[in-house]
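Colleague: Next comes the sequence, and after it the predicted model I'd like to discuss.
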Amino acid sequence: MSEQPVHYYINGIGILSPQKTFDNNSFLTEITSYDQNVLRCITPEFKDYINPIQLRRLNRMLRIGLTAATICMRDAKVQSPDGIITGTGYGFLDETAKFLRELLEQQEKQLTPTYFMQSTYNALAGLIALSVKCMGYNNTYVSKGLAFENVLDDAILRLRENKDHNFLIGAFDEAAEVQYLASIRASHFKTEHIQNLDLFKTTTKGSIQGEGAAFFMLSGKASDTTWCILRDMQFVYNPSNAEVVTESITSFLAANNTTLQDIDLWIDGASGDVEYDRIMNTLSETLFKEVYHVRFKHLCGESCTASSFALWLGASILKHQQVPEILKVDKERDLSGLKSVLIVNQYMNKNFSFFLLKHI
């Protein structure tokens, strides 16, 4: 994906997360702490974004996703995009669990169709399209830790064909109890209760569960609402060691005529897992030793699509030209005139992705 020097503009954003991120006029001015290992979305008044008649028929995650998409379209001043592409790691697990539970309890008779209809992976993309009467391209990717990356990949390829198009792209995952219980047994989440803001002080296995929905209006043309430029994106699956990731990042930057000295700040996708963070910790001590360092998963938790939160974070840093204290690893250093941000995310130490963002 690095062979063609094309610019992709993020012209609008809408995000709901465990922090108060739905208001684009503020940037992490209020930090919410959690004393449990499950972080759930902070939501606005849904009726401000969704028709009340439609609202009562939707489950919680569909409300969150549709609200995030609506905020994004309003921010970009786009009434109906040319296409909608979403990604998710596990989809609507709560609705799936309700459907399967009823299937067993009712012995496969007189089942409620709503649970099934709202449990399919593409339910959100279809709902958004119906709400804004978008008859264009519509697709959903379900690929765990690379779901959002595949969404971006698809959108970028389509914008190369027509840079005038506006694609509404997004990702969502929920903090479902059924997933949490299964992940605890696999040591993906911590067994001991911690305070989320202390995530990176722990030295144990596992992370904390997060959820959220983030949407971006991506186009090949800038507008008066542009946040930043997405210069390029790349992902690597199951690298054997930190050297492989280092070589991939170096090649990625070189393909975009960028050096490490050009990077003002890098966003670290470490998850607080003593085992899965080994490669990320090695990168911070070697390749990125001299680059300003921030982390984010203590705010949003870990999920398959946490990289979408990181993209919002990078875009917000470039737009607002500030780095909130809660993100900083290098607290003694000050920054000004931010022009380039590199995001390096990892999921379960298998899925690594890189996003290069530039100030407009």
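Modeller: Yep, it's here.

Colleague: Please count neighbours and contacts with C-alpha atoms only from this point.
Modeller: OK.

Colleague: in the stretch 151-300 of the chain, which spans are strands?
Modeller: With DSSP state E, counting those that start in this stretch as the criterion, the stretch 151-300 of the chain has strands at 166-173, 212-219, 228-237, 265-269, 292-295.

Colleague: Got another one to weigh against that:
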Amino acid sequence: MRKTYINGTGCLSAQKTFDTVFLEDAEWNKNDNVLFLKKPVYKDFISPIASRRMANGIKNGIVASAYAMKEANVTNVDAIITGTGMGCIEDTEKFLKAIIDNNEEFLTPTAFIQSTHNTVGAQIALTMQCKGYNFTYVNGAISFESGLLDAKMQIEENEANSILVGGVDENGDHILSLFKLAGYIKEDRKEPYQLLNETTKGYIHGEGACFFVLENEKKESTYAQLVDLEIKNVLQEDEIETEIIDFLKLNNLEISDIDAIILGFNGDVEFDSYYKNLAENAFANTPQIYYKHLCGEYNTASAFGLWTGSKIIKTQTIPELIKSNSIERPAYNTILLYNQLNGKDHSFTLISK
């Protein structure tokens, strides 16, 4: 069975994660409960005429994928796989508002056409004239992992040599107001938001676009090997440790073999206990990393987590800003990522040098 390598990454987030080495320009915003993406210069990647008609999520996906492909030194791929939780929510809101405001008459179709979840993957394909397999997964908080698993299986089974896979989600005004109403997002005026050791419900919301070029061969640009991936819809808190031990055993590993664990803490006191139990027990002697204080929580935030893990393996450094304990290792060769959202959609991702 062929191995899967991460040969290029492109990440747009609430931090300046493009045109930098690894979080050297990152700033922790403790005062806002919604984090917005730091925009690149779109005209460097997309013509201003085309860009004018595109929603932010589409533009972010095109730019992130361009960065990933440039790093991997490829001009085209065999397949494009996208994961998204909410799709192009800005255009969805725009179209629904137009329906109401215009009394269901005289509607322009642009916003509707561009509101579908698969628009990002389609626009990336049009940009590079890729006529291969193009698929979009909309699976809540495992949307990105579903795409990652699909890509890994295709490379292992020799169906593709080079695949672009990513996760994209954008903020929308109306959906944010609904999330706040539902209590998903932390209450306004409750800052500073510390993320770790929070005592209130809700999380800091964010948006982002992260893409990866997965290939069947190791190159100079290689970040890491994508070793294995597992998805579970529902798990109880007391089942997580056993699940991880079994997952590692499948790959001939034990907890002591893990050089660092990346946990998806998001500040929600109700569900962060899933991570806290692991941090205080099974992985008490392992370097621990968290990242959602920098990018916020959204359905495909775990893509930012994979970008973080890939950077750690390649640079062999962990920036102080993402350390949640002070334990260090002489080398970071094997990293485990664990993510869940609201107690559901659990994913375990294993990468190695």
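Modeller: Looks like it arrived, so ask away. Model, not experiment: these values are computed from the prediction.

Colleague: Compare the strands of the stretch 151-300 of the first structure and give me the one nearest residue 44 of the first structure.
Modeller: Among those, the nearest to residue 44 of the first structure by C-alpha to C-alpha is strand 212-219 (13.1 Å).

Colleague: Provide the aligned range in the second structure for that closest one.
Modeller: Per the alignment by TM-score structural alignment, strand 212-219 of the first structure matches residues 208-215 in the second structure.

Colleague: okay, which residue is most central for the second structure?
Modeller: residue 303 (2.0 Å; C-alpha atoms, centre = their mean).

Colleague: Identify the residue of the first structure aligned to that one.
Modeller: Applying TM-score structural alignment, one finds that residue 303 of the second structure aligns to residue 308 in the first structure.

Colleague: Which residue comes closest to its match once chain neighbours are left out?
Modeller: Leaving out its chain neighbours, the residue that sits closest to residue 308 of the first structure by C-alpha to C-alpha, 6 or more residues apart in numbering is residue 214, at 6.1 Å.

Colleague: Give me the neighbour count for the one you found.
Modeller: By the measure other C-alpha atoms under 10 Å, the count of residues near residue 214 of the first structure is 32.

Colleague: Contact partners for it?
Modeller: Residues in contact with residue 214 of the first structure (C-alpha atoms under 8 Å, 6 or more residues apart in numbering) are 13-16, 65, 68-69, 170-172, 308-309, 312.

Colleague: and the two most separated of the residues you listed?
Modeller: Spanning the widest gap among those are 65 and 312, at 15.2 Å by C-alpha to C-alpha.

Colleague: So which of those two has more stuff around it?
Modeller: Neighbour count, other C-alpha under 10 Å: between residue 65 of the first structure and residue 312, residue 65 has more, with 26 against 19.

Colleague: so that one is in which element?
Modeller: For residue 65 of the first structure, the element it lies in under DSSP states H and E is helix 60-76.

Colleague: so where is that helix in the second structure?
Modeller: Counting by TM-score structural alignment, helix 60-76 of the first structure lines up with residues 56-72 of the second structure.

Colleague: average distance between that stretch and the first structure?
Modeller: Average distance, stretch 56-72 of the second structure versus aligned residues of the first structure after superposition (mean C-alpha distance after the TM-score superposition for the first structure): 1.0 Å.

Colleague: which parts of that stretch are buried?
Modeller: Across stretch 56-72 of the second structure, burial judged by 16 or more other C-alpha atoms under 10 Å covers 56-69, 71-72.

Colleague: ok, the residues you listed vs residue 343 of the second structure, which is closest?
Modeller: The closest of those, once distances to residue 343 of the second structure are taken by C-alpha to C-alpha, is residue 57, at 26.4 Å.

Colleague: Apart from its neighbours in sequence, what residue is nearest that closest one?
Modeller: Take residue 57 of the second structure and drop its neighbours on the chain: the residue closest to it by C-alpha to C-alpha, 6+ apart is residue 170, 5.4 Å away.
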